[in-house]
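Novice: Okay, here's the prediction I keep looking at, along with the sequence it came from:
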Amino acid sequence: MYESQYIDPALWEACKAGDKGAYADIYKLYYPRLYNYGCKLTENVVLIEDSIQEIFVLFWMNRERMAAVREFRSYLFVSFRHCLLRLLSQRKQEDLLNEEQYPFALEISTEQQQLAREEQHEQLQALKNAMERLTPRQREAIFFRFYENMEYEEIAGILQISVKATYKLMARAIDVLRDAYHAMPLVPAVMTLATLAVALGSLQLSIAILGTPPVPNI
């Protein structure tokens, strides 16, 4: 989904050493990713932007303590998620951090639907309905795995569940989407891998729906 999933090691070391230009480059790299993720949790762009600003200030203050780039990505999403849900909880006067009451809008976008041919609309609607049947946590796990290309260990850390539970969460979500796919009429002639990938905006998710999800070795 993004051109670069990781920060250049030299840029990372420069930032840790106090280079504000390197810090700005990292901010520019991750801002759209965090903003995109935040928009799936809320439509309140002010809270999204406030959360991004807050966690990047904390990151700058604590940058020297971080040992590696990979640690940073997980840290950033964990911090942003916690901060945004906290602000949403304060606004709604209810606890969204410890209960699965938060929204997560992972769906087939209007732009992606327009890319598909008219005869695919029925199939796309079936996929959209299936996506809406997923729990917020299932949609969130799907987002991190197939749109952010995160490993199961990273997803487990962000969602604060075990790796085994993450595999189960993902497998159940894929089962729902796969059942919806196989229930579609004229699937072989209409919804090929390529068109499914266009509809979902993720080739990896399309392959997972058509194939077999990975089995955890734990």
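Specialist: Thanks, I have the structure now.

Novice: When you work out contacts or count neighbours from here on, use the C-alpha atoms and nothing else.
Specialist: Will do.

Novice: Check the spacing between R139 and D179 real quick.
Specialist: 16 Å (Cα to Cα, to the nearest Å).

Novice: And those two? Which one has more around it.
Specialist: R139 (23 against 13; other Cα atoms under 10 Å).

Novice: Centre of the chain to the helix or strand in which that one is found, how far?
Specialist: Element membership for R139 (DSSP states H and E) is helix 136-142. The chain centre lies 8 Å from the centre of helix 136-142; the measure is Cα atoms, centre = their mean, to the nearest Å.

Novice: can you check stretch 6-14 too?
Specialist: 23 Å.

Novice: now do stretch 71-91
Specialist: That offset, for stretch 71-91, works out to 13 Å (Cα atoms, centre = their mean).

Novice: For G18, grab the count of nearby residues.
Specialist: Applying other Cα under 10 Å, I find that G18 has 13 neighbouring residues.

Novice: ok, and here's another one to check against it:
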Amino acid sequence: MGVTLPDETSVWKQFKQGDSGAYEAIYQCYYDQLYNYGRKFTADCCLVEDCIQQLFVNLWKNKNRLTTPPSVKNYLYKSFRTTLFKQLRQTNRSVHNQYEALPFTVSLSAETQRIQSEQQAELHAWLQKAIKDLSAHQREAIFLKFYDQLSYQEISEVMQIEMRSAYDLVHKGLARLRKRHTLEPLPLISWMLLLIAVLSV
């Protein structure tokens, strides 16, 4: 699950002052999360890694001109998404603008697939299939909300949409999933835990 660097504002200020240790701490904390997020858009591991490296190289080069964002994590996600989309559009001429949805895919991890309960296995299989029927933007918003634990305001900033739109994407996506669900009813908290498991890779 997504985590946030403890006292990230203080660490960010140290990084801006040229502290390589603070810079490394930011990199170590968020690299895996950014990589996991990027892989939802493309299977090209090298491209995702290159975009993360490009992001952090630019951060270091421009550290003296950077402001201190309210959320370092949110700032990194937004910057990384912009960098990745730019690279993806250079190789995909059918995508013309920053607001057009790129594919956003999720799949079950090997660990999640080792379900002992037949009922749980059936539910996971159903959810994996059902979530593919959501729009790319709905899948991305749900991922950011429940896996990376971003607020609706942060999701709107990362995806460059209105906050109301971020809220609608998440809730309409969940409503669609629950409406299609024909198995035994689940409480909301079970849905949240199940979604986290499915979105983990």
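Specialist: Yep, that arrived. Just so we're clear, the structure is a prediction, and the values are computed from it rather than from any experiment.

Novice: Would you check the span in the second structure matched by the helix holding R139 of the first structure?
Specialist: Taken onto the second structure by TM-score structural alignment, helix 136-142 of the first structure occupies residues 136-142 there.

Novice: Mean per-residue distance, the lengthiest helix in the first structure versus the second structure.
Specialist: Longest helix in the first structure, counting residues (DSSP state H): helix 69-92. By mean Cα distance after the TM-score superposition for the first structure, the fitted helix 69-92 of the first structure averages 1.9 Å away from its aligned residues in the second structure.

Novice: So which residues make contact with the match of helix 136-142 of the first structure?
Specialist: Residues outside stretch 136-142 of the second structure that contact it (Cα atoms under 8 Å, 6 or more residues apart in numbering) are 101-106, 131, 155, 166, 169-170, 172-173.

Novice: PyMOL command for the buried members of the residues you listed?
Specialist: A single PyMOL command is used to select the members of the contacts of stretch 136-142 of the second structure judged buried by 16 or more other Cα atoms under 10 Å:
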select buried, resi 101+102+104+105+106+131+155+166+169+170+173
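
Novice: Name the SS class of P103 of the second structure, please.
Specialist: Under DSSP: H, G, I helix; E, B strand; the rest coil, the three-state class of P103 of the second structure is coil.

Novice: ok, now how distant is it from E118 of the second structure?
Specialist: According to Cα to Cα, P103 of the second structure and E118 of the second structure sit 31 Å apart.

Novice: how close does the match of helix 136-142 of the first structure sit to the first structure?
Specialist: Looks like 0.5 Å for stretch 136-142 of the second structure (mean Cα distance after the TM-score superposition for the first structure).

Novice: again with stretch 22-39 of the second structure
Specialist: Looks like 0.7 Å for stretch 22-39 of the second structure (mean Cα distance after the TM-score superposition for the first structure).

Novice: buried stuff in stretch 15-35 of the first structure?
Specialist: Quick answer for stretch 15-35 of the first structure (16+ other Cα under 10 Å): 15-16, 22-23, 26, 29-31, 34-35.

Novice: Pull the number of nearby residues for Y37 of the first structure.
Specialist: 23.

Novice: next one: A141 of the first structure
Specialist: Neighbours of A141 of the first structure (other Cα under 10 Å): 24.

Novice: Could you do T42 of the first structure as well?
Specialist: 17.

Novice: try L66 of the second structure
Specialist: Close neighbours of L66 of the second structure, defined as other Cα under 10 Å, add up to 13.
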